[in-house]
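**Q** Sequence and predicted structure below; questions after.
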Amino acid sequence: MSLLPFPGNRRCTRYPFLIKLAALLGLWSLFNTAIAGEVQHHTFDSPTLGHPYPYTVYLPDGYDAQASTPYPVVYMLHGSFGNERDWVAKGNLAQTADRLIRAGHIPPAVFIMPGSRSWWIDGHNEAARSAFFNDLLPHVESTYRVGDTRALRGVGGLSAGGFGALNFALEKPEMFAAVAALSPASYVPYPPPNSSAHRHPALLDEQGNFDTALWEQRNYPAYLEAYRIKVTPRPSAEESDVPPVPLYISAGRSDVYDAEFHARQLRQAMERIQPNSVRLDLYPGGHTWRVWRASLPAALTFMFQHIGDTPIGQ
């Protein structure tokens, strides 16, 4: 069958414009039917920061603000010197979420992508960690029909956002059902010399020097012992009061910051605490969006094996 019904039932070579137009219309139609969820950009006044807090929200197709059952919500953190639009503009989060929801791999869910000037810590330039917990979460939970319990909440991020997501889950395991850290900038003992951590205002002291003491206080090893005690059953109990937070890790094998090595270190540290709740995937590539886009479907699928256990809108 020919592309267009021209005489002779032969492939048309005399009307290249029509062929190109038909192809473009087909791609346009495919693109518009593929994008089902809605993406919005908002700000709200943050008392902690003293300035507007920006965020991007993905609402799944058919989102119902009056649904009787709240939607699961996942907070996705951007990387160093990034912003709240990165996950949609560069990471294909909306398309990936649409595809996974349509395929039934994850339930309809809300994704919140906040913006931060810090490394998701209370650093030298802003109190990003405090603003996340004290301002962003209450705002989101009062604005959208999302869960406000551990079972319906997850957190993930890439690079510095992976550093932040991991720290949030370790500090407050009672708040998150799963965490994903993509190429996490959770370097031990310190970031490599080429890391942007050495020039990021969140981590520079008044003299402009990298604050090693602050890094040690905010990096994941500082949280491990308190986390272990929280999630490990006491001798007289079969289960702990707070379950471990299942952890997904990914990294590129050619990462210029040696993320594979640090990811393996992180996996070993976490497996000593929760041996059956850690997954590490390695991908060809570096510290790039190509790797993060490739690992996002696996990260979200892993997370939603643990987030949300009730049907939406029932």
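**A** Done, it's in.

**Q** For the rest of this, base every contact and every neighbour count on C-alpha atoms.
**A** Noted.

**Q** does residue 125 really touch residue 118, like I thought?
**A** Yes. Using CA atoms under 8 Å, residue 125 is in contact with residue 118, at 6.7 Å.

**Q** Need the residues touching each of those two.
**A** Contact with both residue 125 and residue 118 is made by residues 201-202, according to CA atoms under 8 Å, 6 or more residues apart in numbering.

**Q** These two - which one has more neighbours?
**A** Remark: of residue 125 and residue 118, residue 118 carries more neighbours, 25 against 17, as counted by other CA atoms under 10 Å.

**Q** How about that one: what's its closest non-neighbour residue?
**A** Excluding its sequence neighbours, the residue lying closest to residue 118 (CA to CA, 6 or more residues apart in numbering) is residue 202, at 5.1 Å.

**Q** And here is the other one:
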Amino acid sequence: MGLTSNKVLVLGIALAIVLFVGTVWLWPRLARHGWRPVSGRVGLLLATQLALLASLGIAVNQAFGFYAGWADLFGRETGQGVVVDHTARRGASGPIEVLATARVQGASGSWPRTTGQIQKVDIVGRTTRIATPAYVYLPPEYFQSRYRTRAFPAAVVLTGYPGTAQALVDKLHYPRTAQQLAKDGRMQPMILVMLRPTVAPPRDTECVDVPGGPRAETFFAKDLPDAVLAHYRVGGKPGSWGIIGDSTGGYCALKLAMHHPDVFAAGAGLSPYYKAPIDPTTGDLFRGKEGLKNRADLWWCLKHLSAPDTSLLVSSSKVGESNYKATLGFIARVRATDLTRISSIILDSGGHNFNTWRREIPAALQWMSGRLSDH
């Protein structure tokens, strides 16, 4: 049974209930002196607490999509990451392999031309040899005959760390939201390429080209757009691509838009931070190279590099988000530049969680749509 399976959650809850009832039932028998009764009481209390905490952890993981499976949870996920030979991968001949298709949840109808389509894919970078799973949302217009020659704008959508790409579909509802907004005439139809920034799991690369390691920034700035352009009808000129993400994905979105304005005309960071952290999940990202470390610091970039010709969106909450003051400072610093444009979504309250981001995503997608063209 998988970590995200409802059976696992039910089993955990059932075990906690059994242990609680057993503790109540056996407590009078263990209310004696001696190391055995004392050990029994301690063991029952400890087992009950562990079962309750495990059940709570499983429920939270299902709600927020932190870990995709047991291997991901225990840091043993090695099936994805840097690959050596793409030609050996399932006989695929291109950088994108479609594994499955599904309709957009909540959409009425059964045909792609009325509901749109979500494709589960594997993407392999031609230059970086990074492989990662992703989901691609194709709007209904993509399948309609009157749009058969149209190239659509595209937005890369990133999770936080560790995150799962599926959470962008099932928990944050990006495809459903994009479809409804386009149907209401509040945004143009766009292709969404949804994945997590963790392209070499379990390591958190912070979308950095790690010396001697995964070249995550090159993958997102070059390989990913090239792969999507080769497989889908996506605009290939400057102005056709945007990038959006939450938390770690928000930091990556801002950084990629600032570093590569020739690729991304807009970058939206929901609850982002502005400097790559160094911790046990990242390891040594820069290998002592001060230039790489500075480049991953968005404050340093704004102060020392030429202002990029791109549009940025940041979000925070007055109560509930730790990045509120930093976000106000970032807005002020960007406003002082001559080329970079900045917008914001500031909520009165909202924590660092899916519920907050679901409140921000509709406005963020509308903002993104208004800054992308379909040529």
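**A** Yes, it's here. Note that the coordinates shown come from a computational prediction; the quantities given were computed from them, not determined experimentally.

**Q** hey, where'd the strands end up in structure 1?
**A** Counting by DSSP state E, structure 1 has strands at residues 38-46, 51-59, 73-77, 110-114, 153-158, 178-182, 247-252, 278-283.

**Q** In JSON lines, list these along with distance to residue 23 of structure 1.
**A** Formatted as JSON lines, the strands of structure 1 follow (distance: least, CA to CA, whole Å):
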{"stretch": "strand 38-46", "distance to residue 23 of structure 1": "26"}
{"stretch": "strand 51-59", "distance to residue 23 of structure 1": "29"}
{"stretch": "strand 73-77", "distance to residue 23 of structure 1": "35"}
{"stretch": "strand 110-114", "distance to residue 23 of structure 1": "33"}
{"stretch": "strand 153-158", "distance to residue 23 of structure 1": "36"}
{"stretch": "strand 178-182", "distance to residue 23 of structure 1": "36"}
{"stretch": "strand 247-252", "distance to residue 23 of structure 1": "35"}
{"stretch": "strand 278-283", "distance to residue 23 of structure 1": "33"}
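
**Q** Kindly present these as a markdown table, with separate columns for mean neighbour count and distance to residue 129 of structure 1.
**A** Output for the strands of structure 1, formatted as a markdown table (neighbours: other CA atoms under 10 Å; distance: least, CA to CA, whole Å):
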| stretch | mean neighbour count | distance to residue 129 of structure 1 |
| --- | --- | --- |
| strand 38-46 | 14 | 12 |
| strand 51-59 | 19 | 13 |
| strand 73-77 | 26 | 12 |
| strand 110-114 | 25 | 12 |
| strand 153-158 | 28 | 13 |
| strand 178-182 | 32 | 16 |
| strand 247-252 | 27 | 20 |
| strand 278-283 | 17 | 24 |
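
**Q** Show me what residue 125 of structure 2 lines up with in structure 1.
**A** Mapped onto structure 1 by TM-score structural alignment, residue 125 of structure 2 lines up with residue 46.

**Q** can I assume its match is in contact with residue 53?
**A** Yes. Judged on CA under 8 Å, residue 46 of structure 1 makes contact with residue 53 at a distance of 5.7 Å.

**Q** which residues are in contact with both of the two?
**A** Applying CA under 8 Å, 6+ apart, one finds that residue 46 of structure 1 and residue 53 are jointly contacted by residue 136.

**Q** Off-centre distance for stretch 162-172 of structure 2?
**A** 7 Å (CA atoms, centre = their mean, to the nearest Å).

**Q** before we move on, what about stretch 359-375 of structure 2?
**A** Counting by CA atoms, centre = their mean, stretch 359-375 of structure 2 comes out at 17 Å from the chain centroid.

**Q** neighbouring contacts of that stretch?
**A** Taking CA under 8 Å, 6+ apart as the rule, stretch 359-375 of structure 2 contacts 150-153, 174, 177-178, 181, 186-188, 190, 234-237, 239-242, 265-268, 270, 311, 313, 315, 345.

**Q** give the contact list for the residue lying closest to residue 273 of structure 2 once chain neighbours are set aside.
**A** Spatial nearest neighbour of residue 273 of structure 2, chain neighbours left out: residue 251 (5.4 Å); criterion: CA to CA, 6+ apart. By CA under 8 Å, 6+ apart, the contact set of residue 251 of structure 2 is 245, 269, 272-275.

**Q** Against residue 323 of structure 2, how distant is residue 251 of structure 2?
**A** Going from residue 251 of structure 2 to residue 323 of structure 2 by CA to CA, to the nearest Å gives 12 Å.

**Q** returning to that earlier point: which of the contacts of residue 251 of structure 2 still touch in structure 1?
**A** Retained contacts for these in structure 1, judged by both residues aligned by TM-score structural alignment, their matches' CA atoms under 8 Å, are 245, 269, 272-274.

**Q** so can I have CSV of those residues showing distance to residue 335 of structure 2?
**A** Output for those, formatted as CSV (distance: CA to CA, whole Å):
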residue, distance to residue 335 of structure 2
245, 21
269, 16
272, 18
273, 18
274, 16
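
**Q** any idea how far the spatially most central residue of structure 2 lies from residue 131 of structure 2?
**A** Note on structure 2: the residue nearest the mean C-alpha position is residue 159, at 0.9 Å, using CA atoms, centre = their mean. Separation of residue 159 of structure 2 from residue 131 of structure 2 (CA to CA): 17 Å.

**Q** go on, residue 137 of structure 2?
**A** From residue 137 of structure 2 to residue 131 of structure 2 the distance is 19 Å (CA to CA).

**Q** list the contacts for whatever residue of structure 2 lines up with residue 266 of structure 1?
**A** Alignment note (TM-score structural alignment): residue 266 of structure 1 maps to residue 330 of structure 2. By CA under 8 Å, 6+ apart, the contact set of residue 330 of structure 2 is residue 299.

**Q** Leaving out the residues flanking it, which one is nearest to residue 131 of structure 1?
**A** Nearest to residue 131 of structure 1 is residue 48, by CA to CA, 6+ apart, at 5.5 Å.

**Q** Which residues are in contact with the one you found?
**A** 127, 130-131, 134-135.

**Q** Where does stretch 73-91 of structure 2 end up in structure 1?
**A** Under TM-score structural alignment, there's no match for stretch 73-91 of structure 2.

**Q** ignore the last one, stretch 26-39 of structure 2
**A** Counting by TM-score structural alignment, stretch 26-39 of structure 2 has no counterpart in structure 1.

**Q** Just give me how far that stretch sits from the chain centre.
**A** 50 Å.

**Q** Just the endpoints, please. Distance across that stretch?
**A** End-to-end distance (CA to CA), stretch 26-39 of structure 2: 13 Å.

**Q** picking up where we left off before, the residue nearest to residue 273 of structure 2 matches what in structure 1?
**A** That one, residue 251 of structure 2, aligns with residue 163 by TM-score structural alignment.
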